[in-house]
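1. Pasting the sequence and the predicted coordinates here, then a few questions.
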Amino acid sequence: MTERKPRADATRNREAVLAAADTLFARCESPESVTMADIAAAAGVGKATLFRGFGDRTGLIHALYELRLAPIRRAAEEGAPPLGPATPPLQRVPALLDAVLCFKLDHRHLALALEGAGGDSPYAAEHYERWHTTLRTALEQLPGLADSGFTAHALLAATRADLVEHLVGRQGATREQLRADLAAYTARVLGAWDGRERP
């Protein structure tokens, strides 16, 4: 049996909904203010279309987040240096974290909406588990690092959307400043595990 392809109008509607949601989250004051009704109106579709296509608001947010994140994830899983798996860990880990941070900066309110959606722990979300696994795998290549799982969690904590929003939205940090601070923090963490003799 051949797999049925989505109807052309269903595909168009899905693309319109995701584009509308993307725009609304980018322009909003707070992600909580973006409703399914707002998205449906901006996309020119009925609310029933949103619920059929995505289940609920959380499902729509997940779909949009995954769509925007996919190119970075492909680069991390299959790509060339500095993100790809062939990159030495001391170069790859900072590059991965910088990519996550830049994504959160570029999609601040979408990332906030995702981290605040539903009652589940953000640490159980598929996207978080994948990033944690990717970082942990890279960290496991560093000699003598016995707590790669915890270290991956600690490093990813520095890229949480609520922290990024606090630093940028409330404290006025610039993109360049945040990237430099994260790079310096990561270097300090990894400096103890670069294969050199430690005191």
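-> Received the coordinates, thanks. Residues are numbered from 1 along each chain as shown.
2. alpha carbons only for contacts and neighbour counts from here, please
-> Noted.
3. tell me which residues of the longest helix anywhere in the chain are tucked away?
-> For the chain, the helix with the greatest residue count under DSSP state H is helix 57-78. Neighbour-count burial for helix 57-78, counted by 16 or more other CA atoms under 10 Å, picks out 57-62, 64-65, 69, 73, 75-77.
4. list the helices and strands that helix packs on?
-> helix 8-27, helix 47-54, helix 89-106, helix 108-116, helix 126-139 (3 or more CA pairs under 8 Å, 6 or more residues apart in numbering; DSSP states H and E).
5. Arg188 and Leu156: what is the separation?
-> Distance of Arg188 to Leu156, computed by CA to CA, to the nearest Å: 15 Å.
6. These two: who's more crowded?
-> Using other CA atoms under 10 Å as the criterion, Arg188 and Leu156 rank with Leu156 on top: 18 against 11.
7. Pretty sure the more buried one sits against Asp98.
-> No: assessed by CA atoms under 8 Å, Leu156 is found out of contact with Asp98, at 10.3 Å.
8. here comes the other one, which I'd like you to weigh against the first:
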Amino acid sequence: MNDELLRILPRPPRERADAARNRTRVLEAAARLFTEGGAEALTVDAVAQAAGVGKGTVFRRFGDKSGLAAALLDQRERELQEAVVFGEPPLGPGAPARERALAFFDAYLAYLADHLDLVRLSETAAPGARFRVGAYAFWHRHLAILCAERPDPEHLAHALLGMAAADLNTELLKQGLGWDRIRAGVSSAVGTLVDPSHSP
């Protein structure tokens, strides 16, 4: 399982020194604008101006707002991905599938709670943005492997990840559910769907 995940584990891009400097300037400017003004402030024009680079530089490297948001989240997601591949069980290898899936959603929902607005922007700034991010492909593959004993693990992995969508959880919070209730609901569903033998 680890070998398959290692093949799709995103790697930091190799780049020229000037490109690396521009990338750093753009991401620092984007982080500052997001902190000061939220998602509305994170436009390609504003980021380019704040970073002192051309708009084309931002477009070529990041595409749109969702690409900028995904890049800002990249390091945090990479840390979680590495914990899944190399970490201690149950998040890392060595625990049963059900326990690993529960540990993953516990860790992912903690990450989502800490970065909800930015994750939401990365997932919704353009149609289908959520599914084009490399991290989504990684999470999906991880869950599909954990669900290998279930009928249609590929579909089940997408359905499970649907519970962690930022847009959905933003709405649930607005309705007053709170993170404790969200975590409990996701945990119950994941545990049952990944291994129905544990159902009450």
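-> Received it, and whenever you're ready, just let me know what you need. Because the structure is predicted, anything quoted here is derived from the model rather than measured.
9. before we move on, back to that, format the helices and strands packed on helix 57-78 of the first structure as CSV; extra columns: mean neighbour count and distance to Leu167 of the first structure.
-> Listed next are these as CSV, based on neighbours: other CA atoms under 10 Å; distance: least, CA to CA, whole Å:
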stretch, mean neighbour count, distance to Leu167 of the first structure
helix 8-27, 17, 17
helix 47-54, 15, 32
helix 89-106, 20, 11
helix 108-116, 23, 11
helix 126-139, 18, 21
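10. Let's have those in a markdown table, adding distance to Ala180 of the first structure.
-> Below are these laid out as a markdown table (distance: least, CA to CA, whole Å):
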| stretch | distance to Ala180 of the first structure |
| --- | --- |
| helix 8-27 | 24 |
| helix 47-54 | 37 |
| helix 89-106 | 9 |
| helix 108-116 | 18 |
| helix 126-139 | 19 |
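11. looking at these, which is closest to Gly149 of the first structure?
-> helix 126-139 (5.5 Å; CA to CA).
12. and the closest one with helix 89-106, angle?
-> 160 degrees (axes from the mean of the first three to the mean of the last three CA atoms, to 10 degrees).
13. Between helix 57-78 and helix 126-139 of the first structure, find me the angle.
-> Using the same axes, to 10 degrees: helix 126-139 of the first structure against helix 57-78 is 20 degrees.
14. which bit of the second structure covers helix 126-139 of the first structure?
-> Per the alignment by TM-score structural alignment, helix 126-139 of the first structure matches residues 134-147 in the second structure.
15. Stretch 175-186 of the first structure now?
-> Going by TM-score structural alignment: stretch 175-186 of the first structure matches residues 179-190.
16. again, but for stretch 66-80 of the first structure
-> With TM-score structural alignment as the criterion, stretch 66-80 of the first structure aligns to 74-88.
17. Run through who's touching the matching stretch.
-> 2, 5-6, 9-10, 91-94, 104, 107-108, 135, 138 (CA atoms under 8 Å, 6 or more residues apart in numbering).
18. mind running it again at 6 Å?
-> Contact with stretch 74-88 of the second structure is made by 2, 91-92, as judged by CA atoms under 6 Å, 6 or more residues apart in numbering.
19. what number of residues lie near the aligned partner of Phe150 of the first structure in the second structure?
-> Correspondence of Phe150 of the first structure to the second structure, assessed by TM-score structural alignment: His155. His155 of the second structure: 12 surrounding residues under other CA under 10 Å.
20. And His155 of the second structure, how close does it get to Asn2 of the second structure?
-> 21 Å.
21. hmm, back to that, superposed on the first structure, what's the mean shift for the match of stretch 175-186 of the first structure?
-> Compared with the first structure after fitting, stretch 179-190 of the second structure deviates on average by 2.5 Å (mean CA distance after the TM-score superposition for the first structure).
22. now the match of stretch 66-80 of the first structure: how far from the chain's centre is it?
-> On the basis of CA atoms, centre = their mean, to the nearest Å, stretch 74-88 of the second structure sits 11 Å off its chain's mean C-alpha point.
23. Chain neighbours aside, what residue packs nearest to Leu142 of the first structure?
-> Excluding the flanking residues, the one nearest Leu142 of the first structure by CA to CA, 6 or more residues apart in numbering is Trp193, at 6.2 Å.
24. Measure how buried that neighbour is and give me the count.
-> By other CA under 10 Å, neighbour count at Trp193 of the first structure equals 18.
25. three-state assignment of it?
-> coil (DSSP: H, G, I helix; E, B strand; the rest coil).
26. mind listing what Glu123 of the second structure touches?
-> With CA under 6 Å, 6+ apart, Glu123 of the second structure has these contacts: 129-130.
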